[in-house]
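**Q** structure, please.
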Amino acid sequence: MAKSTTRFVCQSCGAVYGKWAGKCDACDTWNSLVEEAGDSGPAASPATARLTRGNRKLLDLVPLEGETAEAPRMVTGIAEFDRVCGGGLVAGSALLVGGDPGIGKSTILLQAMAALGKTGKRALYISGEEAIAQVRMRAKRLGLEKSPVELAAATSLADIVATLEQAPAADAVVIDSIQTMWSDALESAPGTVAQVRACAQALVRVAKARGTAVILVGHVTKEGQIAGPRVVEHMVDTVLYFEGERGHQFRILRAVKNRFGPTDEIGVFEMRDTGLSEVSNPSALFLGDRSGSAAGSVVFAGIEGTRPVLMEIQALVVRTTLGTPRRAVVGWDGGRLSMVLAVLEARCGASFGGYDVYLNVAGGLRVNEPAADLAVAAALLSSLDDTPIDPHTVVFGEISLSGAIRPVNQAENRAKEAAKLGFRAAIGPGGLKAFSGGLAVQEIETIGGLVNAVCHSKVPGEVR
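**A** The predicted model follows:
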């Protein structure tokens, strides 16, 4: 008979300890160890493991080459949502959606289930945080009260699994949220590492067996990561993050993992009184509020997934009264800003030591690609020299530590998107003229060329 033991599990990273400690050595989190029940006994002993050798069988090995049918898709009709999922929901797949509280996770998923239900699919929405009346109130506010979506309010894993295993099988189901689910097979409380891991594993297993697309909603930590063990992200097929700033109406649905489509794909939505509406041309939306030419304002031609997106990067460089100048960044990597500042000081002689530097990506979008280096440097130099850059010019390129400007991927798509939106010029790395797309191109080989283009033009903003 198995011997009952106890163990202490970190609720942040899932590390297991034999005794309690105030701090987790794996993730440096304080007061995160919680006691949980565990089993150890003859079933886990080496002697028992040797007894099972006779039951082993050889795997059916097949060649890598072969014909495999493409996974069928369930298109919801919400183009931005389908884009991020890789063309629609895949039957039997598991998705994990995370985001800050109130960002719109429940809203977009209720809209997706309503759209899927209108196509004749059986869509379920199971809420562990809200009562059925609350979900109905949201649906009425969104104008979806007549949508063929089945609702339930439950937190018991056994009840939910029994519901999903009945016939007819559901085509798609939303579990809102995985942190509220609990299994009576475990003694730990809902939301703990053991409960989240067990409930997610059971739901993924049902999804594969029944051909149901299961969408799990996950809470996030203060750092923006999905709460609970990272093993949940490995279990599921797709991980989506819902991003956005409370002060902006824009919301970004970003794929960071997708076994059935491209990663780093984004869908852009606009929050309105009637819910989230998709934005088919995000570049025009992000640049819609731009004023005339202003020092420190630069348009960056970026790539998000498979689509080019133009956005405004703003920089403000002001003299400081502090002993240590301040560096504030919104929407970009602060470490990368420090690198760009160091290159400008070492290779160009530009001094930022006595200045506070503020950098912002307008619209609430977050930029992760290194191609934004040149645009950030141009915005910093423009603000430092108080020289506006031509508002009809786009800038992109990667800066190396030597000061050289490196080429970036999909330069042709960036240039075409800029030309389509009415831009007339581009500043970028060498070889850009081959993909100009009709733009007047100024190629920059080193960071010194950018200084000449931004700070030493006879006419402010003139690109020659």
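**Q** could you use CA atoms for every contact and neighbour count after this?
**A** OK.
**Q** pull the longest helix from this structure.
**A** helix 193-210 (DSSP state H).
**Q** which elements pack onto it?
**A** Judged by 3 or more Cα pairs under 8 Å, 6 or more residues apart in numbering; DSSP states H and E, the packing partners of helix 193-210 are helix 157-164, strand 213-218, helix 231-235.
**Q** which SSE is the residue lying closest to residue 410 once chain neighbours are set aside in?
**A** Nearest residue to residue 410 in three dimensions, chain neighbours excluded: residue 303, at 7.7 Å (Cα to Cα, 6 or more residues apart in numbering). For residue 303, the host element (DSSP states H and E) is strand 297-304.
**Q** pull the residues that contact that strand.
**A** Outside strand 297-304, the residues within contact range by Cα atoms under 8 Å, 6 or more residues apart in numbering are 264-266, 308-315, 369, 371-372, 375-376, 378-379, 382-383, 388-389, 391, 393-396, 410, 414-415, 418.
**Q** here's the other one to compare against:
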Amino acid sequence: MAKSKYVYTCNQCGYESSKWNGKCPSCGAWNSFEEELADTSPAGGGSSLANVPDLYDSIVELADIGADSDVRYDTGIGELNRVLGGGLVKGSLVLLGGEPGIGKSTLLLQICQFLGEEHSVLYVSGEESARQIKLRAKRLGVDTENLYLLIANDAEAIAATIAGSNIDIVIIDSIQTMSISRIGSSPGSLTQVRECTNLFMRTAKSQEIPVIIVGHINKDGAIAGPKVMEHIVDAVLYFEGERHQSYRLLRAVKNRFGSTNEIGVFEMLDKGLAEVANPSQMLLSGRPHNVSGTCVASIMEGSRPVLAEVQALAAKTSYSAPRRMATGFDFNRLNIIIAVLEKRLGIIMGSLDVYLNIVGGFRLDEPAADLSVAMALYSGIMDKQVNEELVAFGEIGLGGEVRSVPHASQRIREAERMGFKQAVIPKQCISSLDRDSTDIELIPVSNLKQAFSVIK
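**A** Below is the predicted model of the structure:
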């Protein structure tokens, strides 16, 4: 029986199968198999070790490799530099993902204006015409003479052009439109995306130039294509935010040259993206007055303290099972906090629908936000207002205790800078703080009952 020329590959983990499966046996993803042409080259390539070239002369000592301070390019946008770890590293491959219309191409075209002052930039587009890019550049005020456009989809021809030209920085928009002619599948398929990414990775390393590639995301919010594409690149950045809201968050989920805890905050204006140097002020703007169910959390995003407003609403349910919804906060973590409130404090919420929202499209992933979430829930259920000048942070244990969190002094300084007068903090953190150096009133608590006593 002739072997089929098609195989089915999981677009999440790259697992290959000769037949279609509803669930991937490797990673467990559902409906992730895609049909593609099979590799017809003979196994092992028919070569032996005798024909393999010796790479002994390519071995170098670590001490002999130069590590100059001039290994990063300043993008001209401080928020992007922060997320990248200080700038764009030479020879790096950066993947920028986000929903359509979120501002990926706008951000990249804006950095071309600053980079073009001292470096030559090649902008490769497989989606737009040169006239369309010119119109957008005119609207954004991008008029540098060192920006060059290339409208093409052939990845091999693009790589050859980069290698044969004197280009310092390359932008590929987008990887889903690129293709390699010798591969039979269509652009955007699993094989094309993976092989094109590999090709641009080799080009970036061999030419010692940074390459930024744009990647679309699928309906699940992940970058379209195999997960192996994220393993190939040096940094993976996600552009987050609602299309109908003006604020955008840039977050690193992988970075070989910096921290993955940093975020960049931008505001979408009619003339492009503008940096938001004070995210706390942005997230707290428009706070309601004399309303229960709100509390301000002080969290750390990398080295930056940020204040965010937590809103909670509890209403009598009309269903047999109460609804639980969380926006910007981990749903399972919310259920744990609700269980602790019921078990340790006797606050029965079995007949209440609970809705939790983090204002401004922000997401709280740090355990330090637990205390402010619990205080917002208690405030909403008891209809008691939390002091508008109060901020809270601390992790909640299953015993109802409030546990310590790091960087307490930085969180308090940010709260004081924003005009807050009180801070509910874990009791264990008080020993590491200098009360004389701050004017804010510190309220140390060891359990939830003590924390809730502040709400009157």
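**Q** what range in structure 2 matches the strand holding residue 303 of structure 1?
**A** Residues 294-301 of structure 2 are where strand 297-304 of structure 1 lands when matched by TM-score structural alignment.
**Q** do the same with stretch 149-159 of structure 1
**A** Counting by TM-score structural alignment, stretch 149-159 of structure 1 corresponds to 147-157 in structure 2.
**Q** list the buried ones in the matching stretch?
**A** Neighbour counts over stretch 147-157 of structure 2 (16 or more other Cα atoms under 10 Å) mark 147, 152-156 as buried.
**Q** likewise stretch 346-359 of structure 2?
**A** So stretch 346-359 of structure 2, judged by 16+ other Cα under 10 Å, has buried residues 349-359.
**Q** what's the spacing between that stretch and its chain's center?
**A** How far stretch 346-359 of structure 2 lies from its chain's middle: 28 Å, per Cα atoms, centre = their mean, to the nearest Å.
**Q** stretch 9-25 of structure 1 too?
**A** For stretch 9-25 of structure 1, the distance to the chain centre is 28 Å (Cα atoms, centre = their mean).
**Q** how about the helices in the stretch 301-450 of structure 1?
**A** Using DSSP state H, counting those that start in this stretch, the helices of the stretch 301-450 of structure 1 run over residues 334-348, 373-385, 411-420, 447-455.
**Q** which helices and strands sit right next to the last one?
**A** In other words, helix 447-455 of structure 1. By 3+ Cα pairs under 8 Å, 6+ apart, helix 447-455 of structure 1 packs against helix 334-348, helix 373-385.
**Q** that helix to helix 334-348, inter-axis angle?
**A** 90 degrees (axes from the mean of the first three to the mean of the last three Cα atoms, to 10 degrees).
**Q** give me the buried positions along helix 447-455 of structure 1.
**A** Buried-residue list, helix 447-455 of structure 1, by 16+ other Cα under 10 Å: 447-448, 450-451, 453-455.
**Q** now do that helix against helix 373-385, angle only.
**A** 50 degrees.
**Q** ok, back up a step: deepest-packed of the helices and strands packed on helix 447-455 of structure 1, please.
**A** Of all these, helix 373-385 carries the top mean neighbour count, a mean of 26, counting by mean count of other Cα atoms under 10 Å.
**Q** which bit of structure 2 covers the longest helix of structure 1?
**A** Going by TM-score structural alignment, helix 193-210 of structure 1 sits over residues 190-207 in structure 2.
**Q** average offset of that stretch relative to structure 1?
**A** Mean deviation of stretch 190-207 of structure 2 relative to structure 1 after superposition (mean Cα distance after the TM-score superposition for structure 1): 0.8 Å.
**Q** can you list contacts of that stretch?
**A** So stretch 190-207 of structure 2 is contacted by 9, 11, 34, 36, 91-93, 155-156, 159, 162-163, 175-176, 178-180, 183, 185-187, 210-211, 225-226, 228-229, 232-233 (Cα under 8 Å, 6+ apart).
**Q** picking up where we left off before, out of the helices and strands packed on helix 447-455 of structure 1, which is closest to residue 123 of structure 1?
**A** Nearest to residue 123 of structure 1, of all these, is helix 334-348, at 42.3 Å by Cα to Cα.
**Q** got the contact list for residue 213 of structure 1?
**A** Applying Cα under 8 Å, 6+ apart, the residues near residue 213 of structure 1 are 89-95, 171-173, 207.
**Q** now the helices for the stretch 51-200 of structure 2?
**A** Listed in chain order, the helices of the stretch 51-200 of structure 2 (DSSP H, counting those that start in this stretch) span residues 78-84, 104-115, 130-140, 155-164, 190-207.
**Q** closest to residue 60 of structure 2 out of those helices?
**A** Closest of the helices of the stretch 51-200 of structure 2 to residue 60 of structure 2 is helix 190-207, at 15.9 Å (criterion: Cα to Cα).
**Q** now the closest one, how far from the centre of its chain.
**A** Worked out by Cα atoms, centre = their mean, helix 190-207 of structure 2 lies 22 Å from the chain centre.
**Q** got it, and stretch 145-156 of structure 2?
**A** 27 Å.
**Q** equivalent analysis for stretch 413-421 of structure 2, please.
**A** Distance, stretch centre to chain centre, for stretch 413-421 of structure 2: 27 Å (Cα atoms, centre = their mean).
**Q** distance between the ends of that stretch?
**A** Terminal residues of stretch 413-421 of structure 2 lie 11 Å apart, using Cα to Cα, to the nearest Å.
**Q** that one aligns to what range in structure 1?
**A** Under the criterion TM-score structural alignment, stretch 413-421 of structure 2 matches residues 416-424.
**Q** run through who's touching that stretch.
**A** By Cα under 8 Å, 6+ apart, stretch 416-424 of structure 1 touches 284, 301, 308-310, 392-394, 436-440.
**Q** repeat that with 7 Å
**A** 308, 392-393, 437-440 (Cα atoms under 7 Å, 6 or more residues apart in numbering).
**Q** what are the buried residues along it?
**A** Those buried within stretch 416-424 of structure 1 under the rule 16+ other Cα under 10 Å are 416-419, 423-424.
**Q** coming back round to it: got TSV for the buried residues of helix 447-455 of structure 1, with distance to residue 199 of structure 1 too?
**A** Listed next are these as TSV, based on distance: Cα to Cα, whole Å:
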residue	distance to residue 199 of structure 1
447	53
448	56
450	54
451	56
453	58
454	56
455	59
